[in-house]
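Asker: Predicted structure and sequence below. I'll ask about it afterward.
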Amino acid sequence: FSRVKYRDLGDFTIQPYEFTPRRRGSEVSLALRRQGKVDGFPVKVEKMVSLCARQSIVNITYEVVNLSREEVALRFGSEFNFSLLAGSSPDRYFEIEGVKPENPFLSGFGSLENVKTVKIVDEWKGFSVSLQADKPAFLWRFPVETVSQSESGFEKIYQSSVVFPNWKFTLGPGEKWSTGITLRIEE
């Protein structure tokens, strides 16, 4: 996945979504909807992103519906990219379920199962960004790096960290699956 050498069985990343913005009091939300196909089967995805005024919290909900007459095996995920500095600095790191993983650096690779909480800590700037899922997920994380030419030759330059919570599940005809993620920025 990190090397983009996979077959995307769906058409959800290459086609537009319908959207509906909403405002209720101090909350602003955006509903995104799309009916597409996964491995030839019709599937609907709905995503709701909600923000409240004066809060550093984003609530995201996802719903996947099998519109076919067949059982469909799916892997659904949502990619988050966090552009922080210093991918190999010891004062910027991941915590997964409250613990630093092996190779905790922002430029590190990792794959774990049954994860509900991942946090990126920046001690130097004094803040953290966390994702809290309401269902345990597979968690893939890896850096986005570019190649730059310098006086000493070519070198990789850290650009950002990808956090990709994803879930495998099977839906019968007409069945729905849903989950939610809360993104929180804290000092």
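Answerer: In hand now; what should we look at?

Asker: Please make it C-alpha for all contacts and neighbour counts, starting now.
Answerer: Noted.

Asker: center of the protein - which residue?
Answerer: residue 79 (3.1 Å; Cα atoms, centre = their mean).

Asker: ok now do it, which residues does it touch?
Answerer: Residue 79 makes contact with 162-165, according to Cα atoms under 8 Å, 6 or more residues apart in numbering.

Asker: helices or strands next to the biggest strand by length in the chain in the packing?
Answerer: Longest strand of the chain, by residue count under DSSP state E: strand 127-150. On a contact count with 3 or more Cα pairs under 8 Å, 6 or more residues apart in numbering; DSSP states H and E, strand 127-150 meets strand 110-122, strand 153-171, strand 176-186.

Asker: Check it against this one:
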Amino acid sequence: KIAYDRWPRKSLVDHFLEPDLSADAFRRGDGLISEFAAATFEASVRRTEAEVTVEMRGRGHVYDAEVEIRKFVTISAARPNELQVRYQLQRLPEFAVIHFAPEFNFATMPGGASDRYFYDESGTQLGTLDSCQVLDSIERLGLVDEWQGLDVSLEFSRPAGVWTFPIETISQSESGFELVHQSVAVVPHWQFIATDAGTWSVDIRLVLDTSLARARQLGEIGDRRQTSDDESTEVPADAIENSVGTL
């Protein structure tokens, strides 16, 4: 159960894995065949009035080849709640079996409650956010926290297998050791055979929907205003009695 992380539990952390690696093995930190998870990337920024794009480039060894990852992260003024992520893999070893998995972690969405859950592209609930999911060939996965009014979704241009599991740390309290939820890990992964061109790409769209939280906030503001209006129009009982006495 207890394992030491070999890489930061953040988002857009890139892994090349052994072919057919299982979700349980990955969760233990096994099966990595590259050091991209801890690699340093060169970054450049392009800005226009409409959008900002960060391009990151990194190189590392996969099998005996020096592979290059280029990833582009774009946010636009028209859709500020979305991140467009494009991965381009280059210089892949010809005809090798490639198992590529970029990792995402969402730290503000704790699990363990029925109103915090995953859902698939058809809207079907899959389990609470602290559950381990092993999904095959999906194009969209959502995470909902109804209590906070958050809905996060990941959409893939290629059908992906997806692993999910909670990231938990050990804490000592008066009652002994206990697990403390840190984040929800979501790991889309693709296994394919590299072409003779040595290139491969995928697009990932990350969308944050806070409309439920905004609606709830507006409702609370409306309730406070209604309460304030009711209090301001209330007439004291003694004032009514005095008015009746003067008639």
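Answerer: Everything's here; your move. Just so we're clear, the structure is a prediction, and the values are computed from it rather than from any experiment.

Asker: on that earlier part again, name the member of the contacts of residue 79 of structure 1 that has the highest neighbour count.
Answerer: The most neighbours of any of these, using other Cα atoms under 10 Å, belong to residue 165, which has 27 neighbours.

Asker: With adjacent residues omitted, what lies nearest to the aligned partner of that residue in structure 2?
Answerer: Under the alignment (TM-score structural alignment), residue 165 of structure 1 pairs with residue 188 of structure 2. Nearest residue to residue 188 of structure 2, sequence neighbours excluded (Cα to Cα, 6 or more residues apart in numbering): residue 162, at 4.2 Å.

Asker: Could you check which residue of structure 1 pairs with that neighbour?
Answerer: Checking TM-score structural alignment: residue 162 of structure 2 goes with residue 139.

Asker: thinking again about what came up before, would you mind finding the match for the residue nearest to the centre of structure 1 in structure 2?
Answerer: In structure 2, residue 79 of structure 1 lands on residue 103 (TM-score structural alignment).

Asker: and that match, which of the three is it?
Answerer: Following DSSP: H, G, I helix; E, B strand; the rest coil, the label given to residue 103 of structure 2 is strand.

Asker: How much space separates it from residue 176 of structure 2?
Answerer: 32 Å (Cα to Cα, to the nearest Å).

Asker: Repeat that for residue 28 of structure 2.
Answerer: Counting by Cα to Cα - residue 28 of structure 2 and residue 176 of structure 2 are separated by 24 Å.

Asker: More neighbours: which of these two?
Answerer: Each of residue 28 of structure 2 and residue 176 has its neighbours counted (other Cα under 10 Å); residue 28 has more, 14 against 7.

Asker: The more buried one corresponds to which position in structure 1?
Answerer: Checking TM-score structural alignment: residue 28 of structure 2 goes with residue 3.

Asker: Ok, residue 51 of structure 2 next?
Answerer: So, by TM-score structural alignment, residue 51 of structure 2 is matched to residue 27.

Asker: what about that match, distance to residue 59 of structure 1?
Answerer: Taken as Cα to Cα, the span from residue 27 of structure 1 to residue 59 of structure 1 is 11 Å.

Asker: Those two: who's more crowded?
Answerer: Set residue 27 of structure 1 next to residue 59 and count neighbours by other Cα under 10 Å: residue 59 wins out with 17 against 12.

Asker: The more buried one is in contact with residue 50, isn't it?
Answerer: Yes. Using Cα atoms under 8 Å, residue 59 of structure 1 is in contact with residue 50, at 5.1 Å.

Asker: which ones are touching the residue nearest to residue 31 of structure 1 when sequence neighbours are not counted?
Answerer: Leaving aside its chain neighbours, residue 31 of structure 1 sits nearest to residue 48 (4.5 Å; criterion: Cα to Cα, 6+ apart). Neighbouring residues of residue 48 of structure 1 by Cα under 8 Å, 6+ apart: 29-32, 59-62.

Asker: Kind regards, and thank you for your time.
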